[in-house]
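would you be able to build a 3D model of this:
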Amino acid sequence: MAEVDGFREFVRERSPALSRHAYLLTGDHQLAEDLLQSALAATFRHWRRIRDDNPDGYVRRAMYHQHISWWRRKRVPEQLSAAPHETAHADPAEATALRLSLAQALSRLSAKQRAVVVLRYYSDLTEAQAADVLGVRVGTVKRHAHDALRRLREIAPDLIAGERSPR
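Okay, here's the model as predicted:
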């Protein structure tokens, strides 16, 4: 019973941060909830083995792998347009507009690129740590980060420059 209580405490403490990671990966609140639930279910099955190691990293890795698995099954072809799509209901607050632009730009990256960007620049992990979480080589993380940043510069240059362009 103490194991279950320990897992409950972990979920209670870490769910908000893990939920934000899931949302940044999926760009959709409902998918993020499903992704987090799947990862937590996998974590619970192995809780006895991982509880003293790095359960946070285990959940993140489970989320990234599950998300990539979903993405591979879905394989929706990317549709490019001449200009980034504007959101219909943009909040006038600058912070909200920036958050929407970021979510939109992230949604236009591949699942692997998005995972690398979230790990490197949101979670502030090193290349080696991101490679460990994703189960790939450091060179793969570097390649995906390079490709993702190049793509972000094309589709959302205002995010890279740190400035919002006037509408």
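
C-alpha from now on. contacts and neighbour counts both.
Noted.

so the closest residue to Ala156 other than its chain neighbours is in which element?
Closest residue in space to Ala156, ignoring its immediate chain neighbours: Ala105 at 6.4 Å, by CA to CA, 6 or more residues apart in numbering. Assessed by DSSP states H and E, Ala105 sits inside helix 94-107.

for that helix, name the packing helices and strands.
Under the contact definition 3 or more CA pairs under 8 Å, 6 or more residues apart in numbering; DSSP states H and E, helix 94-107 sits against helix 2-26, helix 138-155, helix 157-161.

for comparison, sequence B:
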Amino acid sequence: MFTTTRPAQDAAGFEEYAASAWAWLYRCSYLLAGNHADAEDLAQQTLEQTYRSWSRVSRADNPTAYVRRMLTNLHLSQHRPRARRLEVLSEAPPEPRTTAAAGPEERMALWPHVASLPPRQRAVIVLRYYEQLSEREIAETLGCSPGNVKSTAHHALRSLRAAIGPGTDPGEEARDE
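Next up is the predicted model:
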């Protein structure tokens, strides 16, 4: 997977972790990035950074939280210098979509609105409602205070309510996902 000059035990430990974490890492990347190509790139970049820092990651009390923070920081940092993006990908995937049951379709109606949020608000919504993290865990992941998480979530939910219309609660709908 990666070329290595590290001891074989470290490389094997990383490869085992990467294989077991890939599904979760890609899912979270997709929720943050909003499309398959960017999600794959984000997940790969996170694994690359994880490999470079494997000695610290493997010694962490919670390696998944450490990698989640790497993932979120990479996502947020990629949105800062927008002028540096080399290409803009379309929202529609090239593969055909399959029809789903009515329940997921209704919940997915919220997704385009979540995807349109600013990166930090989107990260808070994804971590809270899709990843089911507590405000404290989100604060640790984003490197901010729990109050900042609450404020950011409040602004994001207010934007979602305005986009969807009165009488709906996007917080409740997102939790069903």
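
now the helices and strands packed on helix 94-107 of the first structure as TSV including distance to Thr43 of the first structure and mean neighbour count?
As requested, these are arranged in TSV below (distance: least, CA to CA, whole Å; neighbours: other CA atoms under 10 Å):
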stretch	distance to Thr43 of the first structure	mean neighbour count
helix 2-26	9	16
helix 138-155	24	17
helix 157-161	34	15
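
nearest the middle, which residue of the first structure would you pick?
Leu25 (2.8 Å; CA atoms, centre = their mean).

residue in the second structure matching that one?
If you follow Leu25 of the first structure across to the second structure using TM-score structural alignment, you land on Leu32.

how near is that match to Ser53 of the second structure?
Distance from Leu32 of the second structure to Ser53 of the second structure, counting by CA to CA, to the nearest Å: 22 Å.

got it, and His36 of the second structure?
Distance, His36 of the second structure to Ser53 of the second structure, by CA to CA: 25 Å.

please apply the same query to Glu140 of the second structure.
18 Å.

for the two, indicate the residue with more neighbours.
Ranked by neighbour count (other CA atoms under 10 Å), Glu140 of the second structure and Ser53 place Glu140 first, with 16 against 12.

what helix or strand is the counterpart of the more buried one in the first structure on?
Under the alignment defined by TM-score structural alignment, Glu140 of the second structure is paired with Asp132 of the first structure. Following DSSP H and E, one finds Asp132 of the first structure within helix 127-134.

report the distance from that helix to the chain centre.
Taking CA atoms, centre = their mean, to the nearest Å, one finds the center of helix 127-134 of the first structure at 14 Å from the center of the full chain.

then stretch 116-124 of the first structure?
The answer for stretch 116-124 of the first structure is 8 Å, by CA atoms, centre = their mean.
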